[in-house]
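K.L.:
my questions concern the predicted model and sequence given below.
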Amino acid sequence: MSGHNYAPPGKCRVFAHRGANREAMENTRNAFDKALRYAIDGIETDVQLSRDEVAVLWHDRFLNKAGLNDKKIDDFDYPQLQTLINPDSENEGIMTLRDFLMTYRQCCHLLIEVKNRDWEPFTRHQTKMRQTLDLIGNDPDQTILVSSFNLASLEYAHCYRVEVPLIYNFEPDQTIADVRRLLITHAFLHGFCLPISSTDQAIVNLLHDYRKCVGVYTCNSDTEITKALQLGVDILISDLPDKALLLRDQ
């Protein structure tokens, strides 16, 4: 039943979702720096792959948040992506995963979601995952978690680097029956990240019985944050980390 050095449930850790994304453009240095002004426990971010296979921080496939509604992240090589400056980003280009890790791995815990979706060939999924794990490198204290909605990518990651703590992200339509099955078939998983809307005490208790880390996304309202805290989850992901911290610590 054991996970990778899983610690029993304690104080819920608050992770800033793509940085302080209500105060600065998401997944930018400015958003991460603003998040660190609060007493956050961690930062969550997203990894995509440029056309020339550079791991970059970007949530969507399309580049509408950079002002290019009909263009995709994988239409461009990284040097081209660097030139796509959105005025809302305070003149920041798209950040590489390498630069993110170099800057922030010593500041707090990190949750890196590898965005492997069906529109991309699995060979690119593998490349993205290998790059992510290689860039993380040696992490004996396991301060960096790697997550994905793509189970096959996590299976591949486990074979590639068995020591890395891996988190499976649940879709809203997945249930406790899926949890029970995965606890048997994918016992290597360090934990699960669940949508707060469909998370209940039974799922949290089951995962904790198996010593799995429980995260929830994305908790923004007072009701959502309070629910997560009352459920006793390990990681609370929020667009409003300052609010989450206030409710947790009051």
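P.N.:
Everything's here; your move.

K.L.:
can we go C-alpha only for contacts and neighbour counts from here?
P.N.:
Noted.

K.L.:
for the top strand by length along the chain, buried residues please.
P.N.:
Counting by DSSP state E, the longest strand found in the chain is strand 42-49. Within strand 42-49, the residues that count as buried by 16 or more other C-alpha atoms under 10 Å are G42, I43, E44, T45, D46, V47, Q48, L49.

K.L.:
export the residues you listed to CSV and tack on distance to S238?
P.N.:
What follows is the buried residues of strand 42-49, written out as CSV (distance: C-alpha to C-alpha, whole Å):
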residue, distance to S238
G42, 11
I43, 10
E44, 9
T45, 12
D46, 14
V47, 18
Q48, 21
L49, 25
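
K.L.:
please compare the first structure with the one that follows:
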Amino acid sequence: MTAPLIYAHRGASGAFPENTMRAFEEARKAGAAGIELDVQLSKDGQVVIIHDETVDRTTDGMGYVQDHTLPQLKKLDAGSWVAPSFSDERIPTLNELLQWMTEDGNSITVNIELKNDVTQYKGLELKVLALIDTYQIEDRIILASFNPLSLKQVRALNPTIETGYLVIGKADYAVELTTEIGADAIHCQPAYALSPYAEEAKQAGFPLRVYTVNERDELERLTKAGIDTFMTDHPALLK
């Protein structure tokens, strides 16, 4: 049996501040095949890596990401909420992350979630694709979103980049909508992967990437069900 592919969810977020360069580098060192991260736009239109629509939970700041300029976001402490030793961590830009990907010895794949299902970031897809094109690493990128219209826009702008449609729970519409928007895979929770809908997805030719799997017994159960790609907060443990 082929070993499963492990993607580090927001980097090695089980032990390091999520969506920071430290978390990404630690995931790479742990041998993860890929990392998953989230992007939004700052007030001045820069693509930044952060999960929540506000900075409140993961930094020492307050307010919406879209209401802060990049210089303002860069002043925020994005690590102390985990431990004082991470106080130097900052909110990364997608440009910084893509540059890191081109360093010698770095062959990691990156799953970029377009966080435009709650806040509508006009032009996010185009900005992300332009940055990817700058570094010529499309073959190591997956673009994902809960927003089917966003992925449809990605496909209109770029017919070849890999995309994944994110669903919650036992989404009986997943195969139909994934087909309609031209996505390549379904990103789902274990409940979907272990349901009859998983077979429907397989028959339609859509691989499943399952989030967020943090227990070895769950990993083994899903692997036996034919799933081969997982997102986890603990890449070293699951490896």
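P.N.:
Right, received. Where do you want to start? Owing to the predicted nature of the structure, the values given are computational and were not obtained by experimental measurement.

K.L.:
look up how far E90 of structure 1 lies from D33 of structure 1.
P.N.:
For D33 of structure 1, the distance to E90 of structure 1 (C-alpha to C-alpha, to the nearest Å) stands at 13 Å.

K.L.:
I meant N150 of structure 1, not that one.
P.N.:
33 Å.

K.L.:
of these two, who's got more company?
P.N.:
N150 (17 against 13; other C-alpha atoms under 10 Å).

K.L.:
could you check how far the more buried one is from E92 of structure 1?
P.N.:
29 Å.

K.L.:
where along structure 1 do the strands fall?
P.N.:
Under DSSP E, structure 1 gives strands at 13-17, 42-49, 55-57, 62-63, 68-72, 109-114, 144-148, 166-169, 191-195, 213-217, 235-238.

K.L.:
let me know whether E89 of structure 2 touches D77 as I believe.
P.N.:
Yes - here E89 of structure 2 lies in contact with D77, judged by C-alpha atoms under 8 Å, at a distance of 6.2 Å.

K.L.:
neighbour count winner among the two?
P.N.:
Higher neighbour count among E89 of structure 2 and D77: E89, with 21 against 18, using other C-alpha under 10 Å.

K.L.:
show me the contacts for the counterpart of the more buried one in structure 1.
P.N.:
In structure 1, the residue equivalent to E89 of structure 2 is E92, according to TM-score structural alignment. Residues in contact with E92 of structure 1, defined by C-alpha atoms under 8 Å, 6 or more residues apart in numbering, are T28, R29, I85, N86.

K.L.:
how close does the second one sit to F76 of structure 1?
P.N.:
Think R29 of structure 1. 21 Å.

K.L.:
got the angle between the top helix by length along structure 1 and strand 42-49?
P.N.:
Of all the elements of type helix in structure 1, the one with the most residues (DSSP state H) is helix 122-136. Angle of helix 122-136 of structure 1 versus strand 42-49, following axes from the mean of the first three to the mean of the last three C-alpha atoms, to 10 degrees, is 140 degrees.

K.L.:
OK, contacts around the aligned partner of A20 of structure 1 in structure 2?
P.N.:
In structure 2, the residue matched to A20 of structure 1 (TM-score structural alignment) is A12. For A12 of structure 2, the contact set (C-alpha under 8 Å, 6+ apart) comprises E18, A23, F24, E26, A27, T232, D233, H234, P235.

K.L.:
apply 10 Å and report the result again.
P.N.:
18-20, 22-30, 32, 35-36, 232-236 (C-alpha atoms under 10 Å, 6 or more residues apart in numbering).

K.L.:
show me the residues you listed that map onto helices.
P.N.:
R22, A23, F24, E25, E26, A27, R28, K29, P235, A236.

K.L.:
before we move on, the earlier item: turn the strands of structure 1 into JSON lines, including distance to L183 of structure 1.
P.N.:
Listed next are these as JSON lines, based on distance: least, C-alpha to C-alpha, whole Å:
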{"stretch": "strand 13-17", "distance to L183 of structure 1": "23"}
{"stretch": "strand 42-49", "distance to L183 of structure 1": "24"}
{"stretch": "strand 55-57", "distance to L183 of structure 1": "30"}
{"stretch": "strand 62-63", "distance to L183 of structure 1": "34"}
{"stretch": "strand 68-72", "distance to L183 of structure 1": "36"}
{"stretch": "strand 109-114", "distance to L183 of structure 1": "21"}
{"stretch": "strand 144-148", "distance to L183 of structure 1": "16"}
{"stretch": "strand 166-169", "distance to L183 of structure 1": "11"}
{"stretch": "strand 191-195", "distance to L183 of structure 1": "10"}
{"stretch": "strand 213-217", "distance to L183 of structure 1": "12"}
{"stretch": "strand 235-238", "distance to L183 of structure 1": "19"}
